[in-house]
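J.: I'll drop the sequence and a predicted model, then ask my questions.
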Amino acid sequence: VAEVDGKPDIVCADGTPRTNNVETSAASVADGGFGGFALVVSGPVTAEMNDAIIDTLNSIDGISKAESNFVPLDATAGDSDTPPTYIRVNQVTAYSYTAELDTENTIGVTQLALQEIQKIPEVEALLCEGENPDFNTCIKVSEGFQSEIQTQGFQSLGFAMILAIGLVVIILMFTMQSVVYWLAIVLSILVAPVGAAIALASADRVLGISALIGLLMLIGLVIANAVVLIDRVRSNQNERGMELKDALIEAGGRRLRPILMTSMATIIALIPLAVGLSQGAIIAAELGTVVIGGSISSTLLTLIVVPVMYSILSPVHRALSPGRYMGSNKKDEAED
């Protein structure tokens, strides 16, 4: 691939152009690898309606070269070289609309396209209603296969994050032997999206599939930093007999270095990915941007949020575990 007349083109070894310039869209070369766009319209679509849908798609920012498989019956009559393509979704005649995307925000553009098509007067008048519509008389606009895969990817990653947090909560409750202290650690997760959102906005990048994968990675990183801090606090209280305030201050100073080292190592390792040195990779620059931004905010705020929440939850923990602390108090009185 080289430049011919100032545009990208495929050339031979001797430099001879093979094509009349190759046009690429932002989504087709997006780092995330999820650049497909497709919509499906089921029902009695007419030629006028088809033209209106294509014109609407082409008028949306980020979409270009929209086309469909709609072909009038008389246009292919007796022409065996260009047979029409028929699509049926749930035994209903449907038409596929595809296009090139000039943006990496594929999910947002797809949803906007759905809304705009449904606003077309010819389509809006025939939109299906109810659970069992008659597709012979009404029209349904839905995502195509590629767009549906992207939406399902978002939903799957969202479920994965919820599941990950749930598993972490269960493990923390058993290891810390407390029904409340896990809150101090899990609430630290809330500070990670702050830095991630600021980083994405500063880099002018969208929340895509790879960015969600980065958020999933952040859960483990933030939890690890919080556990390192809380473990030292509990060790100070149980083994060294420190008061709560002294235990928190000592743990903060003692664990600051390993927390900073862990976060800095992660940030430095992901800088090449975040700045886009790996163009075309499936794991995109958005992932590096999210992890770097989330690591910075979580590292700074974890040292504040976790100790504060732990101090607030300590009286609750004592109230829910009276037997343990009553026994400890009696032992102290006997020694005195």
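T.: Happy to help now that I have it.
J.: can we go C-alpha only for contacts and neighbour counts from here?
T.: OK.
J.: next SSE after the biggest helix by length in the chain?
T.: If you go by DSSP state H, the chain has its longest helix at helix 285-320. Next helix or strand after helix 285-320 toward the C-terminus (DSSP states H and E): helix 322-335.
J.: ok now the longest helix of the chain, how far from the chain's centre?
T.: 21 Å (C-alpha atoms, centre = their mean, to the nearest Å).
J.: what's the angle between that helix and helix 322-335?
T.: Interaxial angle, helix 285-320 versus helix 322-335 (axes from the mean of the first three to the mean of the last three C-alpha atoms, to 10 degrees): 60 degrees.
J.: can you pull out the helices in the stretch 51-200 of the chain?
T.: Remark: helices assigned in the stretch 51-200 of the chain by DSSP state H, counting those that start in this stretch are 106-118, 121-124, 145-176, 181-186, 192-202.
J.: so residue 277 lies in a helix, does it not?
T.: No. Residue 277: not assigned to a helix; according to DSSP: H, G, I helix; E, B strand; the rest coil it is coil.
J.: this is the other structure I want to compare:
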Amino acid sequence: LVERKADANVVRAVEEIRTVLAELEEEQERITLDVVVDESTFIKAAIGGVTQAVMLGGILAIVVLLVFLKRVRVLMAAAIAVPLSVAVTLVLFEPLDVTFNLISLSGLALGAGMLVDNAIVVIENISRLREQGQGPLEAARNGVSEVAGAITASTLTTIAVFLPITLVEGLAGRLFRDQSLAVVCSLLASLLVALTVVPLIVSREKKSAVRGERESRFGARLLAGYERALSWSLDHRWTVVMFCTLVLMGAGMLITNLPREVIPKTEQGRIDVRITLPTDADLTMVAARASDIESKAKSRGWAERVLADLGERDQARLDLDPRPPYEGDVTLLLPPGQRADKILSDVQSLDLPDDVSIKVQRVETQLEQLLTTSDADILIDLVSEERRDAENVVARVQQLLEVRPELANVRRTDAASVPTYQLGFKRDVMNRFGVTASALTAYLEAGARGSEATTLKTVNEEVPIVIRSRHIDSIERLLAEQIRTRDGLMPIGEFVTATSLPLPAALIRVEQASVIRLTADVAQGYDLGRAISAVNEVTRSVLPMTVRSRVGGAAEVFQQSLFGVGLSLALSLLLVYLILAAQFENLIQPLIILVSVPLAAAGVSFVLGLTGQSINLMSLMGAVVLVGIVVNDAIIKTDFINQRRAAGMPIREAILAAGRDRVRPILMTTITTVLGLLPLALGFGQGAELRAPLAIAIVGGLTSATILTLFIVPVLYSIVARMKTRTDTI
């Protein structure tokens, strides 16, 4: 077993290890060294999947631009914006200490569709002015100046969502820091490119296209249909408001029924079987039971290889991962194409001797291990002032939990008792043969635990060298050991009495109260929320007044994550509002724009339900990201309405003109972002289970928010404007 240092790169460490193994095989020709488990394989495959998603997302975004723009030089400007923005982003990675990993590359994939958004707005506005007869340089200069404020504000609102995440401590901060920095850097780079490089390239185009050349028959019909729908919405404002309200209510009802988990489970191709025998079992018996599991797993085709880690761990590992001698771990390496979730129940139901119990679970990724506090999904603590109160009901609670279909692997974390012995000295016999208590104590301690002979000193630690007898494995053999007396060597048992005294294997106290802990996993086909409800139902029906229950583990992590995401969401909304208030110099218009946020949340709930996804940390983070994305279209549209009104247009005409001029770039930016995230949302390759929920949440929320805000933002603008005509607020 080779483990990397905390600050070492996994992939590089594995490459160096394989190099050393190859050298050893050359030196020792009769020995073959075979790598059984390689953590870098999953990492390489996952990063490769993200890289492919970035490239495919960028290609799809360019295809969308080709369909809409249909001009080579204009398309060239947008196509150059993407790699140039990525190049600037990678330059910024070094000073920010961002490495290439699954999270940072997911940030680049997330930004792949958004990198061209600013460029699209600039290009489309310059093209519109060219159609009105302006020259190339004049159109480039005026086109950029018209939208510079809007795209700067929209970029800052998106950055305002990601920056707080980089400053958050704890789980969310550790998990999403690199992703957030990647998005922030890419958006800042795209803004810089859109305001400088893009107008420079577009201004070199001498030929001016008329609108009819740019638009297809389908595009003309789409524009005409939108104008009619927008006009109808302005005539039936309260109908549109009621419809959006009903959509939000339906989404709220749906979101309460969605499954919940900390993060999606990722397939590793390995299953861990924890075996537990009675507390008096020796290593030989543990090995025999492990061998039985191995033979049955291989005979059924469940495993290509089997790894076994049995008995008490050595002192170096015992401090980090303690395990008693009557337990062991058997890892099944699954054949290619075999999924762990398909055979977990079959392995759990193996016909084994009555003296062995097993807990079967898939091997978790390092990310899942980081996010969970134990090897079980749920911790159930029975808390009481007097331990015997909890002892009296723990068996009944465990029995009821085991029959609940929502739960699996229900067990007590420690054995009810372990065999111990109370030793008493025979003082009169000791005095007769001249044996002192200190000498007898030293013999007993050396026989039971060994004797520290010396220490091995290294640069930063001291390793004790312990001498221990291998054949002393029972109380009988310990008492049979010889001790020096006045009359020669005599058995220790002549001077000591041993009385069996069963004691609890462990005493757990939380906040000074005695705790008995049970653990359980979420059963296949159920989610964390339903499992927690099942636990609460059992504890409420059984526990007396003197015992209370507390649920932790993944449930506690989920609640902490939910609180962290909620705090980040609140801070993001506040920052977005302040940026918009400064941009529009108005306190009401930012609220109109922020209406797109709950509409996006409605889309998130609907798409999660349709795709069978759960509410987890990844999908919640996607919802936070949406706060900065969905307001962009509303910002541009509101800004254009204000410009048209400042030019003297009435409210209704200004809204219709802004809708006509902005609907195409809004659709283009939305489609490019959605298609840029589509490879991630489809979930191909290793680690796709982690990436897909975030992308699916963003795609669903952005799509619904775009469609609805094309109508609800102009309607609300119209309502507020008519209410404030005399105060000149709008």
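T.: Received the coordinates, thanks. All figures in this text were calculated on a predicted structure; none of them were measured in a lab.
J.: before we move on, the earlier item: would CSV of the helices of the stretch 51-200 of the first structure with mean neighbour count be doable?
T.: Below are the helices of the stretch 51-200 of the first structure laid out as CSV (neighbours: other C-alpha atoms under 10 Å):
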stretch, mean neighbour count
helix 106-118, 19
helix 121-124, 16
helix 145-176, 15
helix 181-186, 22
helix 192-202, 19
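J.: that older thread, so what does the longest helix of the first structure touch, helix or strand wise?
T.: Secondary-structure packing of helix 285-320 of the first structure (3 or more C-alpha pairs under 8 Å, 6 or more residues apart in numbering; DSSP states H and E): helix 181-186, helix 192-202, helix 209-240, helix 244-274.
J.: which part of the second structure lines up with the second one?
T.: Read it as helix 192-202 of the first structure. Across the second structure, the stretch matching helix 192-202 of the first structure (TM-score structural alignment) is residues 600-610.
J.: mean shift between that stretch and the first structure?
T.: Superposing on the first structure and averaging over aligned pairs (mean C-alpha distance after the TM-score superposition for the first structure), stretch 600-610 of the second structure comes out at 1.3 Å.
J.: average offset of the strand ranked longest in the second structure relative to the first structure?
T.: With secondary structure taken from DSSP state E, the second structure has its longest strand at strand 513-522. Taking mean C-alpha distance after the TM-score superposition for the first structure, the mean distance separating strand 513-522 of the second structure from the aligned residues in the first structure is 1.8 Å.
J.: tell me what angle that strand forms with helix 554-584.
T.: 80 degrees.
J.: for strand 513-522 of the second structure, packing partners?
T.: Applying 3+ C-alpha pairs under 8 Å, 6+ apart, one finds that strand 513-522 of the second structure contacts strand 378-384, helix 387-402, strand 407-412, strand 508-510.
J.: deepest of those, which one?
T.: The highest mean neighbour count among these, using mean count of other C-alpha atoms under 10 Å, belongs to strand 378-384: a mean of 24.
J.: middle-most residue in the first structure, spatially?
T.: Centroid-nearest residue in the first structure: residue 212, 2.6 Å away (criterion: C-alpha atoms, centre = their mean).
J.: quick one: that one and residue 159 touch, right?
T.: No. Using C-alpha atoms under 8 Å as the test, residue 212 of the first structure is too far from residue 159 to be in contact (11.1 Å).
J.: picking that back up, what does the residue nearest to the centre of the first structure align to in the second structure?
T.: Aligned by TM-score structural alignment, residue 212 of the first structure pairs with residue 620 of the second structure.
J.: could you find the closest non-adjacent residue to that match?
T.: residue 565 (6.9 Å; C-alpha to C-alpha, 6 or more residues apart in numbering).
J.: can you pull the contacts of that neighbour?
T.: Shown in contact with residue 565 of the second structure (C-alpha atoms under 8 Å, 6 or more residues apart in numbering): 172, 620-621, 624.
J.: ditto for residue 213 of the first structure
T.: Taking C-alpha under 8 Å, 6+ apart as the criterion, residue 213 of the first structure is in contact with 157, 287.
J.: do residue 547 of the second structure as well
T.: With contact taken as C-alpha under 8 Å, 6+ apart, residue 547 of the second structure is in contact with 382-385, 389-390.
J.: swap in residue 635 of the second structure?
T.: By C-alpha under 8 Å, 6+ apart, residue 635 of the second structure lies in contact with 150, 153-154, 593.
J.: in the first structure, what residue corresponds to it?
T.: Taking TM-score structural alignment for the superposition, residue 635 of the second structure sits opposite residue 227 in the first structure.
J.: and the contacts of the helix or strand hosting residue 456 of the second structure?
T.: Assigned by DSSP H and E, residue 456 of the second structure belongs to strand 451-457. For strand 451-457 of the second structure, contacts defined as C-alpha under 8 Å, 6+ apart pick out 445, 462-468.
J.: of those, closest to residue 291 of the second structure?
T.: residue 468 (27.8 Å; C-alpha to C-alpha).
J.: burial of residue 239 of the second structure, as a residue count?
T.: By other C-alpha atoms under 10 Å, the residues close to residue 239 of the second structure number 12.
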